[in-house]
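**Q** Sequence plus predicted model, see below.
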Amino acid sequence: MGIPLWTREKVAARILAGENLFILRDQVIRIPQSWLEAHPGGALAILHFVGRDATDEVSAFHSDDTQRRMKGYAVGAVEVGDYGWEPLLPPVMSGWVRKMGKDGKQRWYNEASTVHSSVNTERSPSSQILLVKADSFAAELEGPTLESLQCGPSPLSAKTQAQHSAAYKALHKRVTDAGLFKTRYITGYGPEVVRYTMFATIAAIAYSKGWLVTSAFFLGLFWHQLTFTVHDLGHLGVTHVWTIDRLIAIFLADFFGGLSVGWWVDVSILLLKFIIFC
């Protein structure tokens, strides 16, 4: 027996009830709270796609194995139409978040108010949303409404957005088929390891001879160059396995550089958050 067919209204109703749902290849994926809290990309990366089609983003940032596992969280199917799924506005984009209340239950909190453009131009579309943090907030009795989940007008038509998505998929396939996502350990990171070793060796020799300025210079080069590899590891760009890349990054960044790679990844994700068009 296949999974049931859901309407857009049912998806919206379940989101208003507090469920985190997104669309993945015409299937409705339900994200458990435990998954939301443990997501390597942070909770906001998921919350900003609640009610939306996240197929392109999931394909770009997740391994094939992870995507296969996601199918186990499908609770329904939807009809996406010729121009794709008609998106809902994620509650977090209008300032609504779910938090644990004093009674131990998850409740809606309104942490910010929304400000929309008063005009609808290419430079300032009315779909653009600016969140203004509230001075204080408390649990709300009702939470977001069906009306608040509706997207405003966009300067891009559904047809144009579908064309952009199709163009991205074609480009992604070309890059994948060319093997550009595969890490070249010998020709790619081999020269890097040689360079790091050379800088570290020169720094150690200079220090042993009392040439402190020279030692400090090459030690700085060693640390500076090492950050590029840590950057790749932080973005799962080396082995593409979260556990392995993170452990290597912790060893290099925390012990050699004195920098918490977990903190850096979290901060970089926050810096990449910008105004999202629906």
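**A** Cool, the structure landed.
**Q** From here on, just use CA atoms for contacts and neighbour counts.
**A** OK.
**Q** And the contacts of stretch 255-263?
**A** By Cα atoms under 8 Å, 6 or more residues apart in numbering, the list of residues contacting stretch 255-263 from outside reads 223, 230, 234, 249-250, 253-254.
**Q** okay, now M1: neighbour count?
**A** With neighbours defined by other Cα atoms under 10 Å, the count for M1 comes to 3.
**Q** for comparison:
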Amino acid sequence: MGRGSQQTDPASGGAGQGAGVFTWEEVQKHSHKGDQWLVIDRKVYNISQWVKRHPGGLRVISHYAGEDATDAFRAFHPQPAYVRKFLKPLLIGELAASEPCQDHQKSETVIQDFRALHDQVEKMGLFRSSPLFFCMYLGHIILLEALALLLLWNFGAGWVTFFACSVLLATSQAQAGWLQHDFGHLSVFRNSFWDHLVHQFVIGHLKGASANWWNHRHFQHHAKPNVFQKDPDVNMINAFVVGEVQPVEYGIKKLKYLPYNHQHKYFFLSTIQVLFSVFPLWRIYVSVHSSCLIIWVRFVPRRQINVSAAPFLIVCVFRFMESHWFVWVTQMSHIPMNIDYEKHDDWLTMQLKATCNIEASAFNDWFSGHLNFQIEHHLFPMMPRHNYRHAAPLVEALCKKHGLPYTVKPLWTAFSDIVSSLQKSGEMWLDAYLHK
């Protein structure tokens, strides 16, 4: 059982020998920078040197060092057979026959049932997208932009027109944000090349952000949601303390970068941070956006607006409105949920702890870009969003079978839970700060 570790030098990359037989105890020893193994379908791979060449980034694959990465591998790779060709040289062996399929005493029954569900929804065709849906979705974004530009063209730069135009552009930009999310998750085209290409265009041109930056952060979030030191979305750069563990930790250490007992109040200003960090103004200003161009073409020759200030101002206004939309929708399914350090849960349990759904309705689906089905999205990130509602009853039935929580909330309850959870965390911090 231990002979595999004698046959393979961890620093060598494995050389594709595949001759070793390992225990979980041996695999888990290799979970450090420069010495990383992981398991996929009971095969053991030495990824120590290869992580730097991983197309999805160094960190997302490193988060599974020393663990079973089978479900994460299936969740993120649309062509697993093709990817395995790159894994083959890294193969150093397999788990001993006496070893369980999972590390850290995870529930084998839950894992096998989830994998059976994954196969079931795949056979049902729920990973196939509808071209009509995405064409109509893109069309309604273009229509919103066109309406905004027509308002400017026909009615000038008055305050009423300016406000109406900002609302329309904020709406189109929010919806473009959900659309880039679809392409980023490779859930639209059958060939991932086209998903990557269109993603670069939508997020780069319409959003003024970087596709590589988004991929680097967002896939880490999906791989280990709400896990400190692994999910960048819960790295609040000391502006907030979240969950029930971090507030006490900060309080005991007497860390007070901000008055966290008031964080539920200044959360309403956090969208300003998003405006500057997620969509830096310099990127927005230099991006070739149609609204900026039409302002120049329509009004500059008549000296109705300042050449440099007007495009900058209108983009700032609708980006600020959009940032509120973005923050509330993206945080309603995560901040009120469990946030903790690594617990090595199985894929299904981990995602259910960190996510919740919002009630389905035509408005909620549109408003959130179908991210109200956050559970299904996290379990099957490559599933086209229009199929979430078909997968939801199957996921709920599986959760009921194993006694796992499947949380669904009304939209306004989800919004208020953000504030109440931040208030609770702030109070926990203050108590620990003063009394521990």
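**A** All right, it came through fine. Computed from a predicted model, the values in this text were never measured in an experiment.
**Q** quick one on the thing from earlier: need the contacts of stretch 255-263 of structure 1 in JSON lines (columns: secondary structure).
**A** Compiled in JSON lines, these are given as follows (DSSP: H, G, I helix; E, B strand; the rest coil):
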{"residue": "W223", "secondary structure": "helix"}
{"residue": "V230", "secondary structure": "helix"}
{"residue": "G234", "secondary structure": "helix"}
{"residue": "A249", "secondary structure": "helix"}
{"residue": "I250", "secondary structure": "helix"}
{"residue": "A253", "secondary structure": "helix"}
{"residue": "D254", "secondary structure": "helix"}
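**Q** Could you identify the most distant pair in those?
**A** The largest distance within those, taken as Cα to Cα, falls between W223 and G234 and amounts to 16.0 Å.
**Q** Quick check: the gap between the most centrally placed residue in structure 2 and G56 of structure 2.
**A** Nearest to the mean C-alpha position of structure 2, by Cα atoms, centre = their mean, lies H218 at 3.9 Å. Counting by Cα to Cα, to the nearest Å, the gap between H218 of structure 2 and G56 of structure 2 amounts to 10 Å.
**Q** on that earlier part again, alignment lookup: the residue nearest to the centre of structure 2 to structure 1.
**A** Counting by TM-score structural alignment, H218 of structure 2 lines up with S268 in structure 1.
**Q** re earlier: distance from the helix or strand containing the residue nearest to the centre of structure 2 to the middle of the chain?
**A** If you go by DSSP states H and E, H218 of structure 2 is part of helix 211-223. Chain-centre distance of helix 211-223 of structure 2: 6 Å, with Cα atoms, centre = their mean, to the nearest Å.
**Q** Check stretch 133-147 of structure 2 too.
**A** That offset, for stretch 133-147 of structure 2, works out to 24 Å (Cα atoms, centre = their mean).
**Q** Can you point out the buried residues in that stretch?
**A** 134, 137, 141, 144-146 (16 or more other Cα atoms under 10 Å).
**Q** Need those residues in TSV (columns: secondary structure and distance to K43 of structure 2).
**A** Output for those, formatted as TSV (DSSP: H, G, I helix; E, B strand; the rest coil; distance: Cα to Cα, whole Å):
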residue	secondary structure	distance to K43 of structure 2
F134	helix	38
Y137	helix	41
I141	helix	45
L144	helix	50
E145	helix	50
A146	helix	53
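**Q** Select, from the residues you listed, the two members most distant in space.
**A** Largest pairwise distance in these, by Cα to Cα, is 18.2 Å, between F134 and A146.
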